[in-house]
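Chemist: whatever this is, show me its structure:
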Amino acid sequence: MPIRLPRSLPAYDVLSREGVMVMGRSAADHQDIRPLRIGILNLMPKKIQTENQFARLMGATPLQIELTLIRMSEHQARNTAADHMTEFYRTFQEVKDQKFDGLIITGAPIEHLDFEDVTYWNELSEIMDWTQTNVHSTFGVCWGGMAMINHFHGVRKHVLDEKLFGLYRHMNFDPQSPYLRGFSDEMSMPVSRWTEMRKDEIEAAGLPILLHSNEVGPALVEDPEHRAIYVFNHFEYDSDTLAQEYRRDLESNQVQGAEIQLPVNYFPSDDPTKAPPNTWRSHAHLLYGNWISEIYLTTPYNVDEIGLKTTDLRTNTDDVTE
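Modeler: A predicted model of the protein is given here:
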């Protein structure tokens, strides 16, 4: 099944050209099926690029997905045209009375700030609490995942002396996890951050670590109590996203006073003139496909029951959570 997108959204044409199954609203309404309602709270400055990345992964699953793009109510995007934001995005205040099968909270380039110093932290805290009543499963990505694990468990992020930047090997800590179905024992994942979450502090909070790197630390964490998973790195990145960041940093000529380094293990022979091969794409599709599958297997058919009752079709049992 395809992902359901407005035909005028740039991602519609981009994904169609790539062979990803997309469907307009009219055609989707004629299918006798309830699509999964997935929201993306997009905190990234390059909104359209981020839309394409996540829509591409969700469009590869066999389920129909209705995508809702969400923005913070007071924060104004500076890097995306105002008419794009007006046409395709809804503020949190506009959707807060709705229910969603899934929500992705993206990263944001503000990791140098303490959480409480982020201008929209109060509203984001409200959103994270709102997920417990209005969202069946939440996926926090990079800074979004760090914000969620801090909000719900008090786990801190730690500022690093040097940027973690490149393609790093990760180990599969829990092959039996439904989120890692089909995963290899080891895989590569793009990393781009100035902060880290520490393994001992996550384990002290009682949260299972699913993917981990000896070089860059925990990467994927499950939070069963809050029906959430947190990934601190970027499976969703395109092949050239790290290259774009590297060239941006070169042009700015200064990144927090540090010398600009090549992304490690990324360019062939460390030659930035050569196109980097994408070695993480299959695992990216697996992770997001597994997340969508888990939502499908456990979300109530009646969306009004989200946050009140969880029906697990794998065991054919009902768990009332109200």
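
Chemist: CA atoms for contacts and neighbours, from now on please.
Modeler: Noted.

Chemist: give me the buried positions along the longest strand belonging to the chain.
Modeler: If you go by DSSP state E, the chain has its longest strand at strand 158-172. Across strand 158-172, burial judged by 16 or more other Cα atoms under 10 Å covers 159, 163-172.

Chemist: please enumerate residues in contact with that strand?
Modeler: 112, 180, 183-197, 210-216, 219, 242, 258, 262-266 (Cα atoms under 8 Å, 6 or more residues apart in numbering).

Chemist: for PyMOL, write the select line for the buried members of those residues.
Modeler: Restricted to buried positions by 16+ other Cα under 10 Å, the PyMOL selection for those reads:
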select buried, resi 112+180+183+187+188+189+190+191+192+193+194+195+196+197+210+211+212+213+216+219+242+262+263+265+266
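
Chemist: among the contacts of strand 158-172, name the ones in helices.
Modeler: residue 242 (DSSP state H).

Chemist: in contact with residue 77, which residues?
Modeler: residue 45.

Chemist: next one: residue 203
Modeler: So residue 203 contacts residue 209 (Cα under 8 Å, 6+ apart).

Chemist: and for comparison, fold this next one:
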Amino acid sequence: MPIKLPNDFPAKSILEKEDIFAIEEKRAKQQDIRPLRLLLLNLMPNKIDTEIQLLRLISQSPLQIDVDFLKLVSHTHKNTSPNHLSKFYLSFAEIKNQCYDGLIITGAPVETLPFEEVDYWQELVQVMDWSQTNTTSVIHICWGAQAGLYHHHGIEKVQYDQKLFGIYPQRLNISHRLFRGFDDVFMGPQSRYTGINESQIKEEQLRIVAADETIGATILISADDHDIFLLGHFEYDTDSLKREYLRDQERGLDTQIPVNYFEDAALSKVTNCWRGNAHLLYHNWLNDVYQMTPYHLADIPKMRAQQA
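Modeler: Below is the predicted model of the structure:
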């Protein structure tokens, strides 16, 4: 089933060229089946790239998806035009009285800062608190996962000596419905300067779904299945790490060549070995949300209260 997008949304034409169908608003309103409503809190600098990456993944569901985009007004967005933000993004004040089937909180390039020193931290805390009552499920990505683990579970960041950067194997620790169809060992992109203090994980609150002996836990899920914490970047394009590496080189950073990524000395050939798992994860998530969420969105707070 298609995603409903405004007719002039920039990502729409790109997705249509990839045979990802985005339905027009007028036609969508004539359908009787209730679409899933998702909210995307996009903290990445290049918001359009991230929009395309995530819309590409959620488009594979047979369900119609309505997506709202959320901005934090306490932060000045320097890499996205104000016109794009004002036209397509909502503030928290505009959505705080609404409910959503799912929320995605992206990463952000602020890992080296203490959480409380991030200029939009208090506003993000408001959103994360609101998400516990007004959404059926939340996916947190990279720094967004670290922020969620810190705020909800008191798990601190651990600073690395060098950027964790490349494609890493991860092994499933437990069987979980969101990872149906996954291989026991699967690959996925990592790009971060920090990890988490695993000694602070309380088993009654969190489960480590996937981990690697070298880099530690990579995927965690709350005991009530409401919050999914992805420390990596399943949404990355084939060339995302390459572009990031070249950008770091231009900035004079000492970022090493991403591990398990380039297949040639010229740094030109890359084989995507995570795309299938990325689509499978988001497909499983949307299917799971569809089965758990109430038909009437206003009933989500009551459902969450019963789960507490």
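
Chemist: so can I have CSV of the buried residues of strand 158-172 of the first structure showing distance to residue 20 of the first structure?
Modeler: Formatted as CSV, those follow (distance: Cα to Cα, whole Å):
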residue, distance to residue 20 of the first structure
159, 38
163, 34
164, 31
165, 29
166, 27
167, 25
168, 27
169, 28
170, 28
171, 29
172, 28
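
Chemist: looking at the residues you listed, which one is closest to residue 25 of the first structure?
Modeler: Closest approach between these and residue 25 of the first structure, by Cα to Cα: residue 167, at 37.7 Å.

Chemist: with adjacent residues omitted, what lies nearest to the closest one?
Modeler: If the residues on either side of it in the chain are set aside, residue 167 of the first structure comes closest to residue 190, at 4.6 Å by Cα to Cα, 6 or more residues apart in numbering.

Chemist: mean deviation of the longest strand of the first structure from the second structure?
Modeler: By mean Cα distance after the TM-score superposition for the first structure, the fitted strand 158-172 of the first structure averages 0.6 Å away from its aligned residues in the second structure.

Chemist: which two from the buried residues of strand 158-172 of the first structure end up farthest apart in space?
Modeler: The span of the buried residues of strand 158-172 of the first structure, defined through Cα to Cα, is set by 159 and 172 at 25.2 Å.

Chemist: for residue 7 of the first structure, give its distance to residue 221 of the first structure.
Modeler: 35 Å (Cα to Cα, to the nearest Å).

Chemist: what about the two, which has more around it?
Modeler: residue 221 (22 against 13; other Cα atoms under 10 Å).

Chemist: quick check, the more buried one in a helix?
Modeler: No - applying DSSP: H, G, I helix; E, B strand; the rest coil, one finds residue 221 of the first structure to be strand, outside a helix.

Chemist: from residue 295 of the first structure, how far off is it?
Modeler: Taken as Cα to Cα, the span from residue 221 of the first structure to residue 295 of the first structure is 17 Å.

Chemist: before we move on, what about residue 286 of the first structure?
Modeler: 14 Å.

Chemist: do residue 87 of the first structure as well
Modeler: Taken as Cα to Cα, the span from residue 87 of the first structure to residue 295 of the first structure is 28 Å.

Chemist: and these two? Which one has more around it.
Modeler: residue 295 (20 against 10).

Chemist: what lines up with the more buried one in the second structure?
Modeler: Under the alignment (TM-score structural alignment), residue 295 of the first structure maps onto residue 289 of the second structure.
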